[in-house]
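Peer 1: Predicted model and sequence follow; I will ask about them next.
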Amino acid sequence: MSTTLSPSAARVQALLDSIGLGHHVVEHEGSTRTSEDAANSVGCEVAQIAKSLIFRTKETGRPVLVVASGANRVDEKAVGRLIGEKIERADPEFVRESTGFAIGGVPPIGHAVPPLVLIDDDLLRLETIWAAAGTPNAVFRLTPADLVSMTGGRVESVRKA
C-alpha cells in the first residue's frame, strides 16, 4: 500500500473529506479492478464489494449508476423498468466522460455528470462494504447507510435471478 495517493484516488479522498464521515482511501499494490481482486486485497467477502456499474439510457443518453454487490449480476431489464427507460452498457469513453474515472476505478460519488443512482438492496444486509476510489487499485470502506446518503441513490432489487 502506498502512503501517497494517485491523483484520481486523492480526488476521491478530497470528496470523502468534504462529506466528513471519516472514510479513507486505500491504494493497493495489486489490482482491485474486479470484485474478486478487491475482496482478496481487503480481506472481505466478494458480496461486500460495492461495484459501480455505469449504464446509459437508450433514449436520453443519461448516465445511470448501479451500485451492486460484487456477488451479483445486474438485471438490466429490471433497471430499465425501475427508471422508466431502457438502458445499455456504457462504453469506456462514455464512462470516462460521464464519471471522470476509468472503468475499474469508478467510485460511487463525484461524477462529472450526476447520474441516476440505484443501489442493490443486497448491500443493505451487510455491516460494511468496500467501494472503488478512483483507480483500479484504490478502495474505501463504508456502511450501506453511508452509501445511500452519499449518493442519494434509490435502494432497489437489481440482482439478476
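Peer 2: Happy to help now that I have it.
Peer 1: can we go C-alpha only for contacts and neighbour counts from here?
Peer 2: Fine.
Peer 1: Quick test: name the residue nearest the centre of the chain.
Peer 2: S52 (2.6 Å; C-alpha atoms, centre = their mean).
Peer 1: Pretty sure it sits in a strand.
Peer 2: Yes - looking at S52 with DSSP: H, G, I helix; E, B strand; the rest coil, it is inside a strand.
Peer 1: could you say which helix or strand contains D146?
Peer 2: helix 144-151 (DSSP states H and E).
Peer 1: Below is structure B, check it against A:
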Amino acid sequence: MLQAALFDLDGTLLKVNTSDFMKEYFKKIALAAAPVVEPGRFTRALLDSTNVMMTNRDPALTNAEVFWSDFRARLADCHEALEPRMDDFYASEFKGLARMAVASPLGRQVVQAALDRGLQIALATNPLFPRTAIYERMVWAGVADLAWELVTTYEEMHSCKPHPEYYQEIARRLGLSPEDCLMVGNDVEKDIAAAAAAGMRTYLVTDYMVNPGQEDYRKVADWYGTLDELAGWLAGADWEQVSLDGQALARVRRYLKEFDAGLAPLVLNKATGTVEEAARALGVEPGMIAKTLLFRAGDGYGLFVVAGDVRVSTKKVKELLGAKPSMATPEEVEKITGYRIGGVCPFALATEVPVYLDSSMQRFDVIYPAAGTAHSALPINFEKLKAITRGTVVEC
C-alpha cells in the first residue's frame, strides 16, 4: 500500500529552464567569489567538484563531504577565504535567481492532495545544493510551508540522481519499503527509471517532461499525465487498487526481464475496459488486442488468449477442457491467475493452468495482451507469446 509520495522540484513543481538557470547561477556565484579567486578558475573547480559529488555512492560520505573534500583540494590556496563568501551567497544573493523560475499553480495542489490522502511527503530534488538554496527554491514553488517529512539536501544525502541508492536512502529515512513509495517527477531517466530500479512506483509528469534519450516512457512509468491529471488521480485514487496494480506490473516486468530483456509492457494513461478502447488507446486494429479469458470446466480451468475480433467457440473450449465450460468469476480469475479482470496477463500466473493460443493471432506481426493491469499492454509477436506462455496453439 502506498504510504509516501516523493516529489521532484525543478520541472515538476517549479517551472524552470535548467540550462538558463544554471548559466545565471554560475555567473552570479562566480561574481561573488571574484574578490578571492579568478571567476574562470572558480567555475571550473565548482563544476568539477559537483561532477565528483554526483558520482558518489559511498554510504559513509555525504554529498557535501565529497564536494568539499574535492573542492578544497582544487582551490587549496584560497578556499578558507572563499567558503564564507559562498555561504553569504546562498544566504542572501541566491534568492535573486527567483526571476528564472515560475511556480506551477498546480504544484501546491498536487502535494496537498497527497497530504489529504494521508501520505507522507518528501521533496526528492537532486541533492546538489546546500539546504538554504533548496529551501529557497521551495519558496519559489510555493510549497515551503507544507508538512514535508523529508527534504533531500547535500548536507544529509549520500548519493544523487540517477543512482537507485538515492531513492533507497529516502525510503529508509521514511521508515518504508521502496514499494510503499510513489516517485513523482518529470525526468524519464533520473526520476522515473532510477526510482523504478530502486523498487518504487512512479508517476511521470508530462507538462515539462525531460527525455533526452527519447525513451518510450510508457515502458518505464507506472502512471503518467499532466499535473492537472495527477491532482485528480491523487484525490480519487483507490490506494488498494494502485498497490495491486503496481505489484502486478512489477511482477510482469521482472518475468519479462528474465525471459527477454527486449520486451517491456506499455502503460496507458487510463484503464481500457473493452477491446475497442484498448485498440484506440494503442492506435491499432481491434484484432491485435489479445483477450485473455479464463474458463472453468468441472474442477479444471483453461486460459484462452484470443484475437480481439474473434469469439471463442464454446464447443471448442468443451472439447479442450473435457466438460461443459463457463466463464470464471472475477474471484476465480484473481485466484487462478493472480490478476484482476481487465488486466489478465497470460504468463507469470499465480497457479499452473493450461494456456491455449488462438491461431488467428498469427496474422499480425505484433499483438497486445494485457500486462497485469487494466491500463497496460505488452507488444509481442506470436512466437514469443507462445514461448513465454508455453501455450498450445488452437483454432478458436
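Peer 2: Nice, thanks for sending it over. Predicted model only: the values in this text are computed from it and were never measured.
Peer 1: And the TM-score between them?
Peer 2: Once superposed, the chains reach a TM-score of 0.90 (TM-score structural alignment, normalised by the length of structure 1), with 156 aligned residues with a C-alpha RMSD of 1.5 Å.
Peer 1: where do the strands sit along the stretch 251-396 of structure 2?
Peer 2: For the stretch 251-396 of structure 2, the strands defined by DSSP state E, counting those that start in this stretch occupy 266-267, 289-297, 300-307, 325-327, 355-358, 368-369, 376-377, 392-394.
Peer 1: Minimum distance to F67 of structure 2: which of those has it?
Peer 2: strand 266-267 (38.7 Å; C-alpha to C-alpha).
Peer 1: coming back round to it: relative to V52 of structure 2, how far out is the equivalent of the residue nearest to the centre of structure 1 over in structure 2?
Peer 2: With TM-score structural alignment defining the correspondence, S52 of structure 1 maps onto T292 in structure 2. Distance of T292 of structure 2 to V52 of structure 2, computed by C-alpha to C-alpha, to the nearest Å: 50 Å.
Peer 1: repeat for E331 of structure 2
Peer 2: Taken as C-alpha to C-alpha, the span from E331 of structure 2 to V52 of structure 2 is 54 Å.
Peer 1: what's the counterpart of G22 of structure 1 in structure 2?
Peer 2: G22 of structure 1 maps onto G262 in structure 2, by TM-score structural alignment.
Peer 1: quick one on the thing from earlier: neighbour-wise, which of E331 and V52 of structure 2 wins?
Peer 2: A count of neighbours by other C-alpha atoms under 10 Å puts V52 above the other of E331 of structure 2 and V52, at 15 against 12.
Peer 1: which residue in structure 1 lines up with the more buried one?
Peer 2: Aligned partner of V52 of structure 2 by TM-score structural alignment: none.
Peer 1: now the nearest residue to V52 of structure 2 once chain neighbours are set aside: how far from A45 of structure 2?
Peer 2: Computed as C-alpha to C-alpha, 6 or more residues apart in numbering, the closest residue to V52 of structure 2 that is not its neighbour in sequence is F67, at 6.9 Å. Distance from F67 of structure 2 to A45 of structure 2, counting by C-alpha to C-alpha: 10 Å.
Peer 1: One more: G225 of structure 2?
Peer 2: Relative to A45 of structure 2, and taking C-alpha to C-alpha, G225 of structure 2 is found at 39 Å.
Peer 1: how about the helices in structure 1?
Peer 2: Under the criterion DSSP state H, helices of structure 1 are mapped to 7-19, 35-42, 76-83, 92-99, 144-151.
Peer 1: These into TSV, with extra columns for distance to E29 of structure 1?
Peer 2: Output for those, formatted as TSV (distance: least, C-alpha to C-alpha, whole Å):
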stretch	distance to E29 of structure 1
helix 7-19	13
helix 35-42	9
helix 76-83	33
helix 92-99	23
helix 144-151	25
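Peer 1: which of the ones you listed sits most buried?
Peer 2: Of all the helices of structure 1, helix 35-42 has the most neighbours on average by mean count of other C-alpha atoms under 10 Å, namely a mean of 19.
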